[in-house]
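Student: Fold the stuff below for me.
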Amino acid sequence: MGQRLLLARPAAGRARPDPARRHPDRSRCLRGARVTAPRALYRAVTLVGAAHPGALAVEGDRIAWVGADADADAWADGATEVHHLPGVLLTPGFVDAHVHLGMTGQALRGLDLSGARSRVEVLERFAAHVATSTETVVHGQGWDDTDWSDGTLTGADLDRVAGERATYLARVDGHSAVVSAAMVAQVSGLRDADGWGGDGRVERHAHHLVRRHLATTTGPAHREAMIGAALRSAAAAGIVSVHENAAPDISPLDDVTLVRGLREAEVLPEVVTYWGARGAYDEARAYGVAGLAGDLNLDGSLGSRTAALHAPYDDNPSSSGHLYLDADEVAEHVVGCTRAGLQAGFHVIGDRASTVFVEGLRSARDVLGTDTIRAARHRVEHLEMPSGAELELMAQLGVTASVQPSFDAAWGGRTGMYAARVGRARAQRMNPFAAMQAIGVPLALGSDAPVTAFAPWGAIEAAMHPRNGGTGLTLAQALHAHTAGGWHAARVDDAGVLEAGAAAHLAFWEVPEDADAIEAAVGGHARCVRTVVGGRAAFDTTSTDA
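Tutor: As a prediction, the model looks like this:
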């Protein structure tokens, strides 16, 4: 995939454009009548790489023109609305290539346990929440026991606080949780399932059973509210599209219908849905999902010690994690999806899972050929511990790596969770974004919300400055991966850039006065003030002049 620096470079001193000459027919035909598409003009904005203020015109759902503000007067004539935004940074809207909308909405509106520094602090927050909550099942999300000195959570802890109320508190990575005795009683077969810890801890199949049960405890109205909250939060963060990584163990497939209803009722980010299930071709066609991909898990997570490793965990030498699929199953899925015109994809974190994934890809290539596999644009999620040889094959086959730089920001470094789990030597080689880029693996950035927050500039910064001290992506590469790269991952090729004819998916950022706009944004000092999806505002705090 060729990379373009995504932002326009208006040329100083160029003659003002004649809109009629540059775009001889700006109208569209509607039932035989000529109807001019509504035009919005954004003036005096800052464009990355431009020496002077820029401007951009939108007609309908497309960018009509982008250039220097000095050349914009001709585009103001007939504009439906004009926005003067001096000093505001304009970028393509971001794409978050890996989210879980229902879970994110639940985390936003429920019990947030992120940042808790001890088991005691979690229980204090939990008790305060229980005292006011009317939930049928008490949900909490985000605890991380990596650095706690007072032990980890148990079901008995929850019972002492919540009594007979069913409770589910998910670890930050979403691959394990602690549940109360009342919850255990509701889930048939839980105590006999693989991954039941005996102390209220659930992972692997036991965790899947609990999550499937949770989906039955809330109705469509509740789930719609959670999904809507997540999409509005994404829009407020400058995100114009999200890739929903749904799966039978995560959320009901009917959420696809809820998403469509929400987007028909209001302007929200576009949603590309993946369903992480093997062989579900009929469901994929019926619901119109983009692929049987996303969180179709080859393994688990490092934080929960369920990611599949070649060598044991440093902090638990009795375990090397868990594989859920073998190479033959990977190959069968890739071949089936390719023939069905769907994207295939997998959740892959540990190095052993990466090896199995690539073995399966190689077998699928031997059946279908390189060109056929490459044209399908399959994808892999996370990919934290690949080898160079494995990346070479992924690049040859055009497989997009949907990665989360904020994972490295949260858990990387010499003393972070990754180093604790797998040792410094292995941790040092993790998340090699620059190597992926150099080898030619297409990149798309995301958050895995609610695991990490909707914070695209934070992801850009993390991709540019890895905590292991190695080489990161350049600014242009990171911006591309979080915009055009996300669209490419969804097989969309006319979005993610600021140029005439591209889809009008835009984000506007307020930065400190007299600051370098892009440095301020990467440094965490930009505030989204307007997000435009398909030419329409999904989030707005600005004013209109016309």
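
Student: hey, let's count contacts and neighbours off CA atoms from now on
Tutor: Will do.

Student: How many residues are close by G486?
Tutor: 31 (other CA atoms under 10 Å).

Student: Pretty sure it sits in a helix.
Tutor: Yes: judged by DSSP: H, G, I helix; E, B strand; the rest coil, G486 forms part of a helix.

Student: Enumerate every residue touching it.
Tutor: Contact partners of G486, counting by CA atoms under 8 Å, 6 or more residues apart in numbering, are 95-97, 443-445.

Student: Among these, which are located in strands?
Tutor: Judged by DSSP state E, those include 95-97, 443-445 as members of strands.

Student: got the residues you listed as JSON lines, with neighbour count columns?
Tutor: Formatted as JSON lines, the ones in strands among the contacts of G486 follow (neighbours: other CA atoms under 10 Å):
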{"residue": "V95", "neighbour count": "31"}
{"residue": "D96", "neighbour count": "31"}
{"residue": "A97", "neighbour count": "32"}
{"residue": "L443", "neighbour count": "26"}
{"residue": "A444", "neighbour count": "29"}
{"residue": "L445", "neighbour count": "31"}
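
Student: which of those lies closest to V497?
Tutor: V95 (11.8 Å; CA to CA).

Student: how far away is the spatially closest residue to G523 that is not a sequence neighbour from G54?
Tutor: Leaving aside its sequence neighbours, G523 sits nearest to E461 (CA to CA, 6 or more residues apart in numbering; 7.2 Å). Between E461 and G54 the computed distance is 25 Å (CA to CA, to the nearest Å).

Student: Let's see this one next, to set against the first:
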Amino acid sequence: MNRSLRLSLLGLLALAPAVQAADLLVNNVNGYTLDSHGKLQQFQALLIDQGKVVATGNRADLAKRAGNAKIIDGHGHTLLPGLIDAHGHVLELGYARNRADLIGTQSLDEALAKVKAYAAAHPDAKWITGGGWNQEIWKLGRFPTAKELDAVVSDRPVWLSRVDGHAGWANTAAMKLAGITKASQDPPGGRIERDADGNPAGVFVDGAMALIDPKVPVPTAQQKAVALDTALAEMASVGLTGVSDAGIDLANYRLYRQYADAHKLTARIYAMILGTGDDFDVINKNGPLIGYGDDFLTVRAVKLFADGALGSRGAAMLQPYSDDPGNRGLLFMKPDEMTAKIGKALGKGYQVAIHAIGDRANREVLDSYAAAYKLHDGKDLRNRVEHAQIVSPQDIPRFVSLRLIASMQPTHATSDMNMAEDRIGHDRMQGAYAWQRFLKQGTVVAGGSDFPVESPNPFYGLYSAITREDHHGQPPGGWYPEQDMTLVEALRAFTLDAAYAEHAEKTLGTLEPGKWADFILIDHDIFKDAPATLWNTKVLQTWVGGKQVYTAHD
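Tutor: From the prediction side, this is the model:
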């Protein structure tokens, strides 16, 4: 071959698109992803190799680069990065679906009918357990009572958690089994609801739930596995490819390890150890677990609680509740104890995430982080405040100086708007569900749901974030709409920033080259269609690490 011909051929080869190592091409899609700076990008095809993104781009260009890769036709459907829930409870979701499920009940009578039907369908169950009740939706103006439960189940103990997990409802049999009497005292951080004569009425708030909980049979290994399978299937069906599991014990940890080893996890779990006690010491024997099983399991955070919930008036407030002037809620621990627990976790290299709903609890958490930082390195561990629901406006800037992530749940705002202002009054609403106040000062807002307190469907969260309306469009224009997010901000909260809150923004959260190919196909273009349609988005396919884990059936 003469020199001029050889140079010509080399020139043509240089112009030809290179065939890249790839085993999958998802073609013909209406693709969206953020880049690492949070800017929205569009594409028509996604090239994948060994579970990771090779490139996104033009259909024709990537087809030429795909070589012998398997081709999936996206049929023009919208493709998004897999959504990440920054605060959920995986096994609790499975348990909720397999027990007496009162979520969404509209009245006390409807809830009681469900309990009665469940008990009839499970005659061999020694206890009737479940939850999801919400007396605010029932418009009772009070908590339900043991006597009301006795009317439908009296032959066995019944124990039902409130929708937020911060109160439990027992029948008389359960209270007798636990030895609860008129003489029983409120434990620290808890409250026994009582009738006019001072007798326990049947509802136990926050720390008082521990008076009943130890009597409830522990789930068997099979029940735990069924719960995990149930939860993973539901998560895949709504487009969740990852979750920060906000509070696991040693048994949960071991189950997750087993599932990771058997390649049975269909979503990436970032698990927070509940507390810094014995379970933490065992789990931490070899230090944090990072990226186990191809990044399906990471355990490098600790979950603590500062207070209860707003709906049960257990959230710790600086001033009394507007609708209960004698009550300021409940703090779960003293400041020195919280500081010590933060310090223990930081000292072992664990991120700390603390549940704080009320403005007093949030202030205590901020003070305890500041105190712990004086004694330990750990400011760079991306520590978090879970919920940051009602924060004094003067405390919000402290999230910046303390480098804290605000892990917030948009659906809490639209679920709570029927009672929040009654609880705390108009003035305190300035620091409540204040997403834009945090975003504008540069605080990372990680989006979640707190499932099963709320639905695990992340499109409910995206809808609430951008509209602050319920699914009927109420109130028109949104509830305190100045705190709305844009759709890009909301998508970022449930992708890139949820990944950042897990120390995983280099591998998850966007569809950039080198990251895991976690993505979903949905039934419409959320960036072009009316916001009112967002909550009703249907997931058609869910893929994790380049493998399909869910397909919708007609």
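
Student: that older thread, adding distance to G60 of the first structure, write the ones in strands among the contacts of G486 of the first structure out as JSON lines.
Tutor: Converted to JSON lines, these look like this (distance: CA to CA, whole Å):
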{"residue": "V95", "distance to G60 of the first structure": "21"}
{"residue": "D96", "distance to G60 of the first structure": "24"}
{"residue": "A97", "distance to G60 of the first structure": "25"}
{"residue": "L443", "distance to G60 of the first structure": "29"}
{"residue": "A444", "distance to G60 of the first structure": "27"}
{"residue": "L445", "distance to G60 of the first structure": "28"}
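
Student: out of those, which one sits closest to L113 of the first structure?
Tutor: For those, the nearest to L113 of the first structure is D96 (22.7 Å; CA to CA).

Student: quick one, what contacts D336 of the second structure?
Tutor: Contacts for D336 of the second structure (CA under 8 Å, 6+ apart) come out as S368.

Student: In terms of helices and strands, where is it?
Tutor: Per DSSP states H and E, D336 of the second structure falls inside helix 335-347.

Student: For that helix, give the aligned segment of the first structure as residue numbers.
Tutor: On the first structure, the counterpart of helix 335-347 of the second structure by TM-score structural alignment is residues 327-339.

Student: Buried residues, the matching stretch. List them.
Tutor: 327-338 (16 or more other CA atoms under 10 Å).

Student: Need these in TSV (columns: distance to M430 of the first structure).
Tutor: TSV is the format used below for those (distance: CA to CA, whole Å):
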residue	distance to M430 of the first structure
A327	22
D328	26
E329	26
V330	23
A331	25
E332	28
H333	27
V334	25
V335	29
G336	31
C337	29
T338	29
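
Student: Helix, strand or coil: sort out the closest residue to G294 of the first structure other than its chain neighbours for me.
Tutor: Distances taken as CA to CA, 6+ apart place N245 nearest to G294 of the first structure, at 4.8 Å, with adjacent residues excluded. Taking three-state DSSP as the rule, one finds N245 of the first structure in the strand state.

Student: can you check A344 of the first structure too?
Tutor: Strictly by three-state DSSP, A344 of the first structure counts as strand.

Student: Ok, D367 of the second structure next?
Tutor: D367 of the second structure ends up helix, using three-state DSSP.

Student: the strands in the stretch 1-150 of the first structure, which residues?
Tutor: Ranges of strands in the stretch 1-150 of the first structure, per DSSP state E, counting those that start in this stretch, are 27-30, 33-36, 39-47, 54-59, 62-68, 81-84, 89-92, 94-99, 111-112, 138-143.

Student: For D408 of the first structure, which of those is the nearest?
Tutor: Closest of the strands of the stretch 1-150 of the first structure to D408 of the first structure is strand 94-99, at 15.5 Å (criterion: CA to CA).

Student: where's that closest one relative to the chain centroid, distance-wise?
Tutor: Averaging C-alpha positions (CA atoms, centre = their mean, to the nearest Å) puts strand 94-99 of the first structure 3 Å from its chain's average.

Student: okay, that strand sits on what stretch of the second structure?
Tutor: Residue span in the second structure matched to strand 94-99 of the first structure, by TM-score structural alignment: 83-88.

Student: After superposing, tell me the mean distance of that stretch to the first structure.
Tutor: Compared with the first structure after fitting, stretch 83-88 of the second structure has a mean deviation of 1.0 Å; criterion: mean CA distance after the TM-score superposition for the first structure.

Student: one step back: measure the mean distance from the match of helix 335-347 of the second structure to the second structure post-superposition.
Tutor: Taken over the aligned residues, the distance from stretch 327-339 of the first structure to the second structure averages 2.3 Å (mean CA distance after the TM-score superposition for the first structure).
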